[in-house]
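Enquirer: Pasting the sequence and the predicted coordinates here, then a few questions.
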Amino acid sequence: MWKSFKERVVYTVATTLLFVLGLGFRYLAHWSPNPSDPTAAGFSLLSGNEALKSTSPAIVERNDEGATWEVAYVTQRSFSESEGDYTGKENELHFGMTEVFLPRWRTRGSLSFPTDEDPDPVGKIIRSGDRGLHPDDFYEHIIQRVDAAKEKDVLIFVHGYNVDFHEAICRIAQMAEDMPFEGVIVAFDWNSQANTLGYYQDKINTGRTYPAFAEVLAELRDRLPEDARLHVLAHSMGNRYTLNALELLAVYEPYIGLPPSRFKEDSFFKPQFVGWERWHPRGSQPKPLANVIFAAPDVHPETFQESVGSVLQIADHITLYCNEADFALEISRFVNGQGKDGFRIGDSRSGINGGYAMDVVRLQSVSSSDPFGHSYYGSHPGLLTDLRLLIHAKAPIQVRPTVTAGNWPDQDKWYLR
């Protein structure tokens, strides 16, 4: 008995050490200096894209000190009066507006949060804004901003695991400033535990509370003007949440067999999603989503492949960003029991390839700005520029200067420069 137990302990310790050593060697092999900024004007180091400043109506103020962005948000957390923030874990939706200040002196892609050592963060919420807005007022405010925008684009961001309300709000503001983005930004803040040890509970929540996000997407699309383009950007575990919500919208049909008029006239047959017919486009009918962007998805490849077909039915285009040096997903695959036999879909070693209406863009490094190789979606200057070209210029991957085709035999694969 003791011998068997002893052997088990030795085996566990040995495999753990080998795993840690392997990670260490891989980390050193993929380390690189901070990525260069591919924008014009001499590779600017200042915040935003110095060669091209955003004119979004979501910018409340821009001066020599920096820029203040208005962020529309929907959160599943309850508000804590003592902490002055959304910190609770309830599932009820709350709507509001807030403002984020981003100083001009920071480097493009940088974002930090207050700590005991550094109480002055790079990005911070400076006004709690209109908290507790009625949904009608919330959507009306977004529509007013869209009407005033040069580009009729709305970008809704879904954060990942271990992210709190403040981080989610500041991240989408920083990305909008640094792309730069010309439209209206919305943060959907699902009820993450915002705790490193909350991984499994976060995973449960992504499979339980996602219908709320589907409802927000359906309502937003139904109220937006026809020419407005709706984009979804999800990160890490937020991709599970997003996939579940989009798949629900793509397959949902209320009371099959009843005439559509019954759904609108009889409250008993009221559908779960307003404007649900738009999520079943036929023939030349426009799809409800312009772009769905999956960044570093913490998702099993089989799950992704099963769901992506439904997403393609409702989105004009899909872009997947993945990194073979994503060490957060390296740990995740062992936590999720994949071990040596598989990789998360956000790890380019999973073997996922692009195809019709879906592009896969690969990264291959970590840096001091992204030490885990997992937050590049918001910190890599090249990727931020690539997002602008994708969303605003509508440029196909073949002509975007931010990516390059691989060498033989990987000439059909695309890599971020």
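Expert: Sure, I can see it. Given the structure is predicted, the values throughout are model-derived calculations rather than measurements.
Enquirer: Going by C-alpha atoms from here, please, whenever you check contacts or count neighbours.
Expert: Noted.
Enquirer: and Asp137, that's in a strand?
Expert: No - under the criterion used here (DSSP: H, G, I helix; E, B strand; the rest coil), Asp137 is helix, not part of a strand.
Enquirer: For it, the count of nearby residues, please.
Expert: Close neighbours of Asp137, defined as other CA atoms under 10 Å, add up to 12.
Enquirer: ok, structure two:
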Amino acid sequence: MIVKYTKPGRNLIMVPMLILLTGVSSCASRPPSSVLQPVRLVQNESEKITLLAITNRDRESDGKGFGSRWAAKLTYEKYRFSIPSERKSTAIVYPSKNPDPRRQFVVTARKQLLDSELIDDATSAANFDGTVAVFVHGYNYSYQEALFRTAQMAADASTLSPPILFSWPSAASVTGYVTDRDAALYSRGELERLLGALAKDSRVKRIVLFGHSMGGFLSMEAAAQLKLQGRRDVMAKLQIVLAAPDIDVDVFRSQLRDLGHMQTPITLLVSKTDRALTISSVIGGERPRIGRLDIDDPMIR
């Protein structure tokens, strides 16, 4: 069997934080790109994490962040975050003008990288165990929202090496579902190349590809294409975790046929209350989505 189904909350790789599966990113107070600018903290940082980011979004005119337009080339970055000691659950409190590191996530360092430097940084941790984690965000995410969410997950999961965010050009809008679907497909080749570059490095023994919502669709498309291309070097190291994936049931069956047998079964986390999947189901003519399946149903089992 190629897939193992589970509910949020099981002890899986990079999954102790999956309360985030409640769906669409909040639009009430979206953080501006200024939250990406490094801050020198007066107070001591309670916890620090490093993460890496690769994006095919276009850079904003002020140079501070990235927008929703599709870029012709990739940008690689490295961030250091101060993680708040008083954080609650998976909630993210963005930095204010005078940030409080006890309550707020704060960027304390930011650096643009070359593609080769990104892989070196992903494997350079003193306790690196050969595992690299790649997070692919879902529908309705801005670059900064995806980055801070990756920082929160990395802090809660206690990863041994810096996780890598792959941020595709989501429109960051509830009404941008169709646009996001096109942007995800547009980004498939870039994600394939990232996975291929990681697999080529002998220091990398396992690649955990973690796709949430529409990012799960993109992850499966990239993996299926790699298999069809005969990239055994990548497939032998690939482990796929899908969190509330926004994938039509029949499309998922087709992707599984393309993938065939995998050394490590796909882990599928489902959430019947995911709001993003409710929207996509309606837009898709009420067709069922894999991320909303009832795993207690004998037919599904």
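Expert: Right, received. Where do you want to start? Just so it is clear, the structure is predicted and the values come from calculations on it, not from any experiment.
Enquirer: What lines up with Glu145 of structure 2 in structure 1?
Expert: The alignment partner of Glu145 of structure 2 in structure 1, by TM-score structural alignment, is Glu167.
Enquirer: hey, where'd the helices end up in structure 2?
Expert: 115-122, 143-157, 177-186, 188-200, 214-228, 232-235, 249-259, 275-283 (DSSP state H).
Enquirer: quick one: which of the ones you listed is nearest Ser89 of structure 2?
Expert: helix 143-157 (9.1 Å; CA to CA).
Enquirer: how much does the closest one stray from structure 1?
Expert: Mean deviation of helix 143-157 of structure 2 relative to structure 1 after superposition (mean CA distance after the TM-score superposition for structure 1): 1.4 Å.
Enquirer: Buried residues in that helix, which are they?
Expert: Neighbour-count burial for helix 143-157 of structure 2, counted by 16 or more other CA atoms under 10 Å, picks out 143-156.
Enquirer: Just give me the closest of these to Asp250 of structure 2.
Expert: For these, the minimum distance to Asp250 of structure 2 (CA to CA) is 28.3 Å, reached by Ala146.
Enquirer: quick one: that closest one from Gly215 of structure 2, how far?
Expert: Distance, Ala146 of structure 2 to Gly215 of structure 2, using CA to CA, to the nearest Å: 11 Å.
Enquirer: just to revisit the earlier point, and the match of Glu145 of structure 2, what is it in contact with?
Expert: By CA atoms under 8 Å, 6 or more residues apart in numbering, the contact set of Glu167 of structure 1 is Phe113.
Enquirer: likewise Arg193 of structure 2?
Expert: Arg193 of structure 2 makes contact with no residue, according to CA under 8 Å, 6+ apart.
Enquirer: What's Ser116 of structure 2 aligned with over in structure 1?
Expert: Counting by TM-score structural alignment, the partner of Ser116 of structure 2 is Asp136.
Enquirer: Report the aligned residue range of structure 2 for stretch 236-247 of structure 1.
Expert: So stretch 236-247 of structure 1 sits over residues 213-224 in structure 2, by TM-score structural alignment.
Enquirer: Compare the helices of structure 2 and give me the one nearest Val134 of structure 2.
Expert: Across the helices of structure 2, Val134 of structure 2 has its closest neighbour in helix 188-200 (8.6 Å, CA to CA).
Enquirer: Next, the mean deviation of the closest one compared to structure 1.
Expert: Following the fit onto structure 1, the mean deviation recorded for helix 188-200 of structure 2 is 0.6 Å by mean CA distance after the TM-score superposition for structure 1.
Enquirer: which part of structure 1 lines up with that helix?
Expert: So helix 188-200 of structure 2 sits over residues 210-222 in structure 1, by TM-score structural alignment.
Enquirer: Determine how far the matching stretch lies from the middle of the whole chain.
Expert: Relative to its chain's centre, stretch 210-222 of structure 1 lies at 16 Å (CA atoms, centre = their mean, to the nearest Å).
Enquirer: Likewise for stretch 220-230 of structure 1?
Expert: Distance, centroid of stretch 220-230 of structure 1 to centroid of chain: 20 Å (CA atoms, centre = their mean).
Enquirer: Buried residues of it, list them for me.
Expert: Neighbour count says stretch 220-230 of structure 1 has Leu220, Arg221, Asp222, Leu224, Ala228, Arg229, Leu230 buried, by 16+ other CA under 10 Å.
Enquirer: Do I have it right that the last one meets Pro288?
Expert: Yes - taking contacts as CA atoms under 8 Å, Leu230 of structure 1 lies within contact range of Pro288: 7.3 Å.
Enquirer: what sits in contact with each of those two?
Expert: Arg221.
Enquirer: The top strand by length along structure 2 versus helix 177-186: what angle between them?
Expert: Counting by DSSP state E, the longest strand found in structure 2 is strand 66-83. With axes from the mean of the first three to the mean of the last three CA atoms, to 10 degrees applied, the angle from strand 66-83 of structure 2 to helix 177-186 works out at 80 degrees.
Enquirer: circling back: so can I have CSV of the buried residues of stretch 220-230 of structure 1 showing distance to Val186 of structure 1?
Expert: Listed next are these as CSV, based on distance: CA to CA, whole Å:
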residue, distance to Val186 of structure 1
Leu220, 11
Arg221, 13
Asp222, 16
Leu224, 13
Ala228, 14
Arg229, 13
Leu230, 11
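Enquirer: And these, which is closest to Arg262 of structure 1?
Expert: When the buried residues of stretch 220-230 of structure 1 are ranked by distance to Arg262 of structure 1 (CA to CA), Asp222 comes first, at 18.7 Å.
Enquirer: how much space between that closest one and Leu230 of structure 1?
Expert: Distance of Asp222 of structure 1 to Leu230 of structure 1, computed by CA to CA: 11 Å.
Enquirer: quick revisit: of the helices of structure 2, flag the one that's most buried.
Expert: A comparison of the helices of structure 2 by mean neighbour count, using mean count of other CA atoms under 10 Å, puts helix 214-228 on top with a mean of 23.
Enquirer: mean deviation (superposed) between it and structure 1, please.
Expert: Averaged out, helix 214-228 of structure 2 is 0.9 Å away (mean CA distance after the TM-score superposition for structure 1).
Enquirer: by how many degrees do that helix and helix 188-200 diverge?
Expert: Put simply, helix 214-228 of structure 2 runs at 60 degrees to helix 188-200, going by the same axes, to 10 degrees.
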